[in-house]
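J.: Coordinates for the following, if possible.
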Amino acid sequence: MTDCSQNCGGRYSYGLAATLSIIAGKWKPLILYFLLDGPKRYGELKRNVHGVSAKVLIQQLKELEADRVLARTDYKEVPPRVDYALTPLGRSLADRIVPLCTWGTENMAEMVSILAERDRLL
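T.: Take a look at the predicted model:
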């Protein structure tokens, strides 16, 4: 196992903190996951990421672009056509999200039960 507690230098004390600063946000991991199979237009991402508002999706896409994990391509056409794709850095990050997806799928029934109990308690 990688030692996430080692000092990464600079702004972060832990590698995990650096990673979380990039994927922080309710929708960013899903955005990265849905871009794994290739570039997507905004409308496609909006349909894939159920429940995200247009404002938040645009904000999170801009943040991911600023963090250099996705690239935005504007084709300068009428009507406008823009798509989003993972950069090599973004692909390496998104590839690490797949095992979390697998874990969630394998444990979904138990998680639903646990979260329902938590909601009752809180």
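J.: Could you use CA atoms for every contact and neighbour count after this?
T.: Will do.
J.: Pick out the residue nearest the middle of this protein.
T.: P29 (2.1 Å; CA atoms, centre = their mean).
J.: Hmm, that one is touching V98, no?
T.: No: assessed by CA atoms under 8 Å, P29 is found out of contact with V98, at 9.8 Å.
J.: Go through the helix ranked longest in the chain and flag the buried ones.
T.: For the chain, the helix with the greatest residue count under DSSP state H is helix 88-106. Counting neighbours by 16 or more other CA atoms under 10 Å, one finds that the buried residues in helix 88-106 are G90, R91, L93, A94, I97.
J.: to compare against the first, here's another:
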Amino acid sequence: MDMPAKPGVSANCRRMSSVLSLVGDKWTVMIVMVLVERPRRFNDIKRTIGGISQQMLTRTLKALDRDGMVSRTVHPTVPPQVEYALTELGYSLSEPLRSLGTWAGKHLELIDENRLRYDTAGNAQADVTARGARP
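T.: Predicted coordinates for the structure are as follows:
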């Protein structure tokens, strides 16, 4: 017999899903790890990360600012300079991200081997199908 869901569980899952989709995004991870070192200006972040578009960097910084993980400080200069820094919440996110990075680095070689083995087996299966084995 299935137990009825607790009230609010699905609402909490949806809320948690939106947070996890942001913190699990590769650009979020890279931005947080770059800002752990020190506060930075927009172009410095873009240059340091490399490969991120201006639009994606803007979108991700806004999302991190909205969630309180990044602070945005506008300095009254001409032209105005904007600096981004991690908040206490952002620094707390950097801890599990570092652990995840350490795990990935430790297992990178094994994952590469597994991908190669899988891709090779997948290509062999595709060849069998292409030669006329019909489902």
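J.: follow-up on the earlier one: and the next helix-or-strand element following the longest helix of the first structure, what does it pack against?
T.: Once the chain leaves helix 88-106 of the first structure, the next helix or strand it forms, by DSSP states H and E, is helix 108-121. Using 3 or more CA pairs under 8 Å, 6 or more residues apart in numbering; DSSP states H and E, no helix or strand is in contact with helix 108-121 of the first structure.
J.: Can you name the residues in contact with helix 108-121 of the first structure?
T.: G104 (CA atoms under 8 Å, 6 or more residues apart in numbering).
J.: what angle do that helix and helix 88-106 make?
T.: 80 degrees (axes from the mean of the first three to the mean of the last three CA atoms, to 10 degrees).
J.: gap between helix 108-121 of the first structure and the chain center?
T.: 23 Å (CA atoms, centre = their mean, to the nearest Å).
J.: Touching, A54 of the first structure and L45? I think so.
T.: No: under the criterion of CA under 8 Å, A54 of the first structure is not in contact with L45, lying 10.3 Å apart.
J.: Between the two, which is the more surrounded one?
T.: L45 (21 against 11; other CA atoms under 10 Å).
J.: With the first structure overlaid, report how far whatever helix or strand I45 of the second structure lives in is off on average.
T.: Element membership for I45 of the second structure, per DSSP H and E: helix 42-49. In the superposition against the first structure, helix 42-49 of the second structure averages 1.3 Å from its aligned positions (mean CA distance after the TM-score superposition for the first structure).
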